[in-house]
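> Here is the input, now give the coordinates:
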Amino acid sequence: MNAPATSSSATPAPRGPQSVPQPLRIAITTGEPAGVGPELTAMALAGAAAHWPDAEFVVLGDADLLAARAAAVNVDWAALCTIGAGSRVRVEHVPLAAPAQAGKLDAANGRYVLALLDRAIDGAMARTFDAIVTAPLQKSTINDAGVPFTGHTEYLAERTHTPRVVMMLAGTGARPLRVALATTHLPLKDVPAALTIDSLVETLRIIDHDLRRHFGVPQPRILVTGLNPHAGENGYLGREEIDTISPALKAAVAAGIDARGPYPADTLFQPRYLNEADCVLAMFHDQGLPVLKYATFGEGINVTLGLPIIRTSVDHGTALDLAGTGRADAGSLIAAVDAAVSMARFRHTRAS
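This next block holds a predicted model:
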């Protein structure tokens, strides 16, 4: 298999346009109250005025919980949220359903977590918020509260009435590694049936469109994995590459999308391919994300493509064992906030 030859530059979301309305308004959901989300929010926003002078942040969560978790990580939350010169942070109080203890899940707060997310989505859809950033939540708590819940990605699609969204994780830097998923939170046995020509073409269209719209990549190059070992070995190890993935790539190319493959996933993730790509499309969750998280964990972000709103998130979970200890790292949430601000800036610049 020959390596791709040339590609457009894989740039991060552009920074610093001059015509953006002031300030951008970014909502942050603080996620599972027993997890690290509340304290990471405080840590990330401690330098908000200096890092993002053109943005203000609306933190969604229980005000008392946020103050207590901020104190645990030595952030002066009252001073940070005081209205005045240089203040860029305010709390929109959403009360807990039950007292929250760091590290201990309580199903009584499952609907509280969803209330935070609903408020952020509604505000973004109404253009009250320019973007939303979501701290990690605990799926089991929401399900234990009696609400069927698969994940942020699927819930955002349902609440925004978006027929198809794409989950993409990305590293940071001048040439970020980006990995998008053709399927998300499915049992492995259900993945082959979920892959269709039409769904793959639509997924590639969304990736191509949003890399242009949100990240300023002028001509995205997308490398696509196969599903089976060795990309099916010409049908000897499975026919999905022949019957589904290759026809989808042919249709995408005919539509003007620079999509190439299918490549064996075990050899695709190396510099001679990735240096010439803007995104990799993997067929299932644990095919692409272990590689990306190995390379970028703690500094990567999760972006939901295809939505009518901007949404970014962290690349990790609730870290219940670290909650309240002061040992959690806010790097991924800082990167998610930075990406949300940059994407919002770029959208306003394009619209102006």
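
> C-alpha from now on. contacts and neighbour counts both.
Will do.

> so Arg213 makes contact with Arg345?
No - counting by CA atoms under 8 Å, Arg213 does not reach Arg345; the two are 11.3 Å apart.

> Of the two, give the one with the bigger neighbour count.
Applying other CA atoms under 10 Å to Arg213 and Arg345 shows that Arg345 carries more neighbours, namely 28 against 16.

> residues in contact with the residue most central in space within the chain?
Note on the chain: the residue nearest the mean C-alpha position is Asn302, at 2.0 Å, using CA atoms, centre = their mean. Residues in contact with Asn302 (CA atoms under 8 Å, 6 or more residues apart in numbering) are Met167, Met168, Leu169, Ala170, Thr312, Ser313, Val314, Asp315, Ala336.

> Ok, Gly317 next?
Residues in contact with Gly317 (CA under 8 Å, 6+ apart) are Pro136, Leu137, Gln138.

> Mind checking which of those residues are in strands?
Among the contacts of Gly317, none falls in strands (DSSP state E).

> quick one: which of these has the most company?
Leu137 (27 neighbours).

> Can you list the neighbours in contact with the helix or strand containing Ala344?
Assigned by DSSP states H and E, Ala344 belongs to helix 331-351. Outside of helix 331-351, the residues within contact range by CA under 8 Å, 6+ apart are 13-17, 19-21, 24, 26, 40-41, 44-45, 52, 55, 130-133, 135, 172, 213-216, 297-302, 310-316.

> Here is a second sequence; please produce its structure as well for comparison:
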Amino acid sequence: MSEKLKIGITMGDPASIGPEITVRAFADKALYEMCNPVVIGDADVMAEAVKIVGKPEIRINSIEKISDAKFEYGTIDVYDMKLVDISNFERGTVSVISGEAAFQYVKTVIELALAGEVDATVTNALNKEAINLAGHHYSGHTEIYADLTKTSKYSMMLAHENLRVVHVSTHVSLRKACDLVKKERVLEVIRIANNACKALGIESPKVGVAGLNPHSGENGLFGDEEILEIIPAIKQAKQEGIIVEGPIPPDTIFSKAKGGMYDIVVAMYHDQGHIPLKVLGFVYNQKEQKWDAVSGVNITLGLPIIRVSVDHGTAFDQAGMGTASELSLRNAIEYSILLANSKKIN
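A predicted model of the protein is given here:
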């Protein structure tokens, strides 16, 4: 047991599906065979989630320090923050209380990872409006992690099966995203992408770089960012020994990567990278009016600690139903173990 990696998993927004999909993930014995998982959250909320999901055989073990965890199948160890009054709590809504709790869970798991008490961190979804209402003015997990770990050079990576995407910019307006496409930032993200693939065990990664404009600018006809910023970054990366191609038109690069031509894609902005990943990973069953799959993960690269997240939101509309899919959370935990093992080896 002592040799297994300790994985700290935040509960996410208490009013979201986070507690429920956490219970569903922990109900799989295979999770305990892979790692020693512990939830950072509220024990009372997790106990209610056990009832909602219909897993009465699962026990909640409230702990105040990681060393008190049992790491036994059938028991969910909860690093109990005691931030939510279950008697005055409403699921499926944005609130200051839930926003504050969700932020504190993240802050705590970061502190535990920096102290070496957990080997990797996995985050369930939080609500950006809620954490901002609580006075924590961040646009998402990525920015919280970067700030609290004092990291200036970082990027978001999305992954679904063999398709991996890193972003030059994320949570900014589209107008500002275009302004952020600069040679140094593009080069920085190419380097981060290359290193991320190596951390995943890919010895000689092939990086594909997307253009910003339609047809990658068509030699300046539809914009000159490719000529002035992206191509110079790619040339510099090649001089550093990175196997990289581009700029490739955004409407074809993801199909090429999915087909195995590239190990990872550098996207220029948030939606350029998110849309193809979610088209593949999010599968809605029109006949049964439900999601058959919500898979894929979100990884923050460049941090001193490992952070992997589910690639979906809080899904307040599904909270309390007990039917939300835990697939993305399972994917995230598996990725965190892979990255933590690689970090130990290197």
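
> Give me the TM-score for these two chains.
Overlay of the two chains. TM-score (TM-score structural alignment, normalised by the length of structure 2): 0.89; 326 aligned residues with a CA RMSD of 1.9 Å.

> Redo the contacts of Gly317 of structure 1 as CSV? Include distance to Leu322 of structure 1.
What follows is the contacts of Gly317 of structure 1, written out as CSV (distance: CA to CA, whole Å):
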residue, distance to Leu322 of structure 1
Pro136, 13
Leu137, 14
Gln138, 14
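
> so which of those persist in structure 2?
Contacts conserved in structure 2 for the contacts of Gly317 of structure 1, counting by both residues aligned by TM-score structural alignment, their matches' CA atoms under 8 Å: Pro136, Leu137, Gln138.

> which position in structure 1 aligns with Ala315 of structure 2?
Under the alignment (TM-score structural alignment), Ala315 of structure 2 pairs with Ala319 in structure 1.

> The stretch 1-150 of structure 1: strands as residue ranges?
24-29, 55-61, 89-93, 131-134 (DSSP state E, counting those that start in this stretch).

> Any chance of JSON lines for these, columns distance to His152 of structure 1?
Output for the strands of the stretch 1-150 of structure 1, formatted as JSON lines (distance: least, CA to CA, whole Å):
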{"stretch": "strand 24-29", "distance to His152 of structure 1": "12"}
{"stretch": "strand 55-61", "distance to His152 of structure 1": "16"}
{"stretch": "strand 89-93", "distance to His152 of structure 1": "21"}
{"stretch": "strand 131-134", "distance to His152 of structure 1": "9"}
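
> now, which of the contacts of Asn302 of structure 1 lie within strands?
Filtering these for strands - DSSP E - leaves Met167, Met168, Leu169, Ala170, Thr312, Ser313, Val314.

> I'd like to know which of these is nearest to Ala68 of structure 1.
Closest to Ala68 of structure 1 out of these is Val314 (21.9 Å), distances taken as CA to CA.

> From Glu92 of structure 1, how far off is that closest one?
Counting by CA to CA, to the nearest Å, the gap from Val314 of structure 1 to Glu92 of structure 1 is 21 Å.

> Neighbour count: those two, which is higher?
Higher neighbour count among Val314 of structure 1 and Glu92: Val314, with 28 against 17, using other CA under 10 Å.

> contacting residues for that one?
Thr134, Ala135, Pro136, Gly300, Ile301, Asn302, Ser332, Leu333, Ala335, Ala336.

> same question, Phe297 of structure 1
Phe297 of structure 1 neighbours (CA under 8 Å, 6+ apart): Asp315, His316, Ser332.

> need the contacts of Asn302 of structure 1 in TSV with distance to Tyr155 of structure 1, can you?
Output for the contacts of Asn302 of structure 1, formatted as TSV (distance: CA to CA, whole Å):
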residue	distance to Tyr155 of structure 1
Met167	12
Met168	15
Leu169	17
Ala170	20
Thr312	14
Ser313	14
Val314	16
Asp315	17
Ala336	19
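
> For those, which two are the farthest from each other?
Greatest spatial distance in those: Met167 and Ala336, 14.1 Å, computed using CA to CA.

> Settle it for me: which of those two has more neighbours?
The residue with more neighbours, out of Met167 of structure 1 and Ala336, is Ala336; 29 against 22, by other CA under 10 Å.

> What lines up with that one in structure 2?
Under the alignment (TM-score structural alignment), Ala336 of structure 1 pairs with Ala332 of structure 2.

> how much space between its match and Val189 of structure 2?
Separation of Ala332 of structure 2 from Val189 of structure 2 (CA to CA): 22 Å.

> Likewise for Val38 of structure 2?
Between Val38 of structure 2 and Val189 of structure 2 the computed distance is 32 Å (CA to CA).

> Then Asp28 of structure 2?
Asp28 of structure 2 sits at a distance of 36 Å from Val189 of structure 2 (criterion: CA to CA).

> Show me which of the two is the more surrounded one.
Neighbours were counted for Asp28 of structure 2 and for Val189 using other CA under 10 Å; Val189 has more, 26 against 13.
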